[in-house]
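J.: Got a sequence here, can you build the structure:
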Amino acid sequence: MNIHTAIVDDNNFLIKSVKDKLSLFEDMQISFTANDGVQCMEKLQTDKYTDLILMDIEMPNQNGIETTALVKQKHPQIKIIMLTVFDDDENIFNAIKAGADGYLLKETPPKELYDAIVQTLEGGAAMTPSIAMKTLKLLRNPLEIQPEKQEAIILTTRETEVLEQLSKGLPYTAIAENLFISPSTVRRHIENIYKKLQVHSKIEAIEFAKKKRII
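T.: Now for the predicted structure:
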């Protein structure tokens, strides 16, 4: 199965460099390229296939962090890896806060870039080692919170995807279109989510899932 990847960068030379790297792998297909966040959002309006976006940070009109937040709001099923030269704490923190699924530096070799894309699509969080270390330092908390003793709540991958879409305020029809399923299937997944989380409304489900870091 092909992996449809978009590249968003204001430098066309770097876009070509990334395309050349990905061309080494048969299952990689470029869905589109864009030179800024505005172009990216415009192309996503008609694009139905993009699985993942490689996103630069510094771009005119609309930067990569702002665009990441918008993409995650409107198309939460799409994964985003920041691909940038910036490794400062502020950009890392803001990218993760915006919803980035991974953070790589542009000198990442082809095989590592490919593996990172596959890992991210499988639910991982790909990061350049130096970025991962900085992220750990950013997130480290001196207070140790004891986990509550309760039965683990396990949602299926599809149920989690539906819940993420629901948390963005999307209607059932939009969720169905984004995930290539029928509205009735969406309703069935939501019924199962309510049962597993022991809640009775969308708001309760979203609040509970965020509290428990399910989404």
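J.: For the rest of this, base every contact and every neighbour count on C-alpha atoms.
T.: Fine.
J.: if you go through this protein in chain order, where are the helices?
T.: 12-22, 37-46, 64-74, 89-98, 110-121, 129-139, 157-167, 172-179, 183-197, 202-211 (DSSP state H).
J.: To compare against the first, here's the next sequence to fold:
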Amino acid sequence: MPISIAIADDHNLVAEAISDLVQKFDNYEVLFVAGNGRDLLNRLQRGPIPDIALVDLNMPEMDGFETTSQLRQLHPSVRVLALSMTDREEHIVRMVRNGARGYLLKDCRPSELRRALDDVTTKGFYYSDFLTHQLIRSMNLPDVAGPVSYFNLNKREFNFLKLACSELTYNEIADKMCVSPRTVDGYREAVFQKMNVRTRVGMALEAVRKGLVEL
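T.: As a prediction, the model looks like this:
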């Protein structure tokens, strides 16, 4: 069965253009186009429920931030992919915290939209280099003393996590921690396992969601 898509955008021409583009992708179909977040939620009450919702940030009645939060509570199976004309860091991070699985600029290429839909479908998320860079830049790391209870991380693992949520390489992290690169590899594997993630990007985003790093 094709992957079902709902679109929420108050600009009719933009919404219809996105809909026409998605319909051309193999294995995807657009169920409906909603004019705002409230309209989207009302449509979902009547069904059917889409697999993915493409949600604009700036909409009347209910914006993308509130829409994404409501979808996470009322329809957790719907994966939200944010669409926006802005690359403001606070908007990106807020959407991710509210439950968005990815963030796309509206001037992206059709190939990137297709890749984002594919990744959200197969992996559950789409984090481009742009999104990762914006999120990492927005992080301010708090000082924490003593062992950390989050995810049962010990002090050294949490120190590694803080350093990894930056643009330092793993070798540079090893220098900062005064340990060997092999020891850092061990910290990485332990943190990945405890946080149930598989990549550095996933670890950083999970740290944001859980409040391990503050904005």
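J.: among the helices of the first structure, which is the most enclosed?
T.: Mean neighbours per residue, mean count of other CA atoms under 10 Å, is largest over the helices of the first structure for helix 64-74, with a mean of 21.
J.: and that helix, how far from the chain's centre?
T.: In terms of CA atoms, centre = their mean, to the nearest Å, the centre of helix 64-74 of the first structure is found 9 Å from the chain centre.
J.: quick revisit: can the helices of the first structure go into CSV with extra columns for distance to Leu104 of the first structure?
T.: Output for these, formatted as CSV (distance: least, CA to CA, whole Å):
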stretch, distance to Leu104 of the first structure
helix 12-22, 12
helix 37-46, 18
helix 64-74, 13
helix 89-98, 10
helix 110-121, 8
helix 129-139, 8
helix 157-167, 24
helix 172-179, 26
helix 183-197, 34
helix 202-211, 26
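J.: Mind checking these for the one nearest to Glu148 of the first structure?
T.: Nearest to Glu148 of the first structure, of all those, is helix 202-211, at 12.2 Å by CA to CA.
J.: so what secondary structure elements neighbour the closest one?
T.: Helices and strands touching helix 202-211 of the first structure, by 3 or more CA pairs under 8 Å, 6 or more residues apart in numbering; DSSP states H and E, are helix 157-167, helix 183-197.
J.: Report the aligned residue range of the second structure for the last one.
T.: The aligned range for helix 183-197 of the first structure in the second structure is empty, by TM-score structural alignment.
J.: now that helix and helix 157-167, what's the angle there?
T.: Here the directions of helix 183-197 of the first structure and helix 157-167 differ by 100 degrees (axes from the mean of the first three to the mean of the last three CA atoms, to 10 degrees).
J.: who are the neighbours of helix 183-197 of the first structure, in terms of helices and strands?
T.: Secondary elements touching helix 183-197 of the first structure (3+ CA pairs under 8 Å, 6+ apart): helix 157-167, helix 172-179, helix 202-211.
J.: packing partners for the first one?
T.: By that I understand helix 157-167 of the first structure. helix 172-179, helix 183-197, helix 202-211.
J.: could these go into JSON lines alongside distance to Glu144 of the first structure?
T.: Formatted as JSON lines, these follow (distance: least, CA to CA, whole Å):
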{"stretch": "helix 172-179", "distance to Glu144 of the first structure": "37"}
{"stretch": "helix 183-197", "distance to Glu144 of the first structure": "25"}
{"stretch": "helix 202-211", "distance to Glu144 of the first structure": "17"}
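J.: what's the closest of the helices and strands packed on helix 183-197 of the first structure to Phe13 of the first structure?
T.: Comparison of these against Phe13 of the first structure by CA to CA identifies helix 172-179 as nearest, at 31.7 Å.
J.: So which residues make contact with that closest one?
T.: His75, Gln77, Val162, Gln165, Leu166, Ser182, Pro183, Thr185, Val186, Arg187 (CA atoms under 8 Å, 6 or more residues apart in numbering).
J.: in terms of contact, does the third one touch Asn192 like I think?
T.: Read that as Val162 of the first structure. No - contact criterion CA atoms under 8 Å: Val162 of the first structure and Asn192 do not qualify, at 10.9 Å.
J.: got the contact list for Leu138 of the first structure?
T.: With contact set as CA under 8 Å, 6+ apart, Leu138 of the first structure has these partners: Asp89, Phe93.
J.: how does it look with 10 Å?
T.: Asp89, Glu90, Ile92, Phe93, Ala132 (CA atoms under 10 Å, 6 or more residues apart in numbering).
J.: likewise Asn58 of the second structure?
T.: Here Asn58 of the second structure is in contact with Asp9, Asp10, His11, Asn36, Gly37, Gly64, Phe65, Leu83, Ser84, Met85, Thr86 (criterion: CA under 10 Å, 6+ apart).
J.: try it again with 8 Å
T.: Contacts of Asn58 of the second structure (CA under 8 Å, 6+ apart): Gly64, Ser84.
J.: Look up how far Asp10 of the second structure lies from it.
T.: Distance of Asn58 of the second structure to Asp10 of the second structure, given as CA to CA, to the nearest Å: 8 Å.
J.: With Leu163 of the second structure instead?
T.: For Leu163 of the second structure, the distance to Asp10 of the second structure - CA to CA - is 41 Å.
J.: what's the burial count for Lys123 of the second structure?
T.: When neighbours are defined as other CA atoms under 10 Å, Lys123 of the second structure has 10 of them.
J.: That one matches what in the first structure?
T.: Under TM-score structural alignment, Lys123 of the second structure pairs with Gly123 in the first structure.
J.: Take the contacts of helix 172-179 of the first structure and lay them out in a markdown table including distance to Leu105 of the first structure.
T.: Shown next, in a markdown table, are these (distance: CA to CA, whole Å):
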| residue | distance to Leu105 of the first structure |
| --- | --- |
| His75 | 24 |
| Gln77 | 23 |
| Val162 | 31 |
| Gln165 | 29 |
| Leu166 | 32 |
| Ser182 | 39 |
| Pro183 | 39 |
| Thr185 | 39 |
| Val186 | 37 |
| Arg187 | 40 |
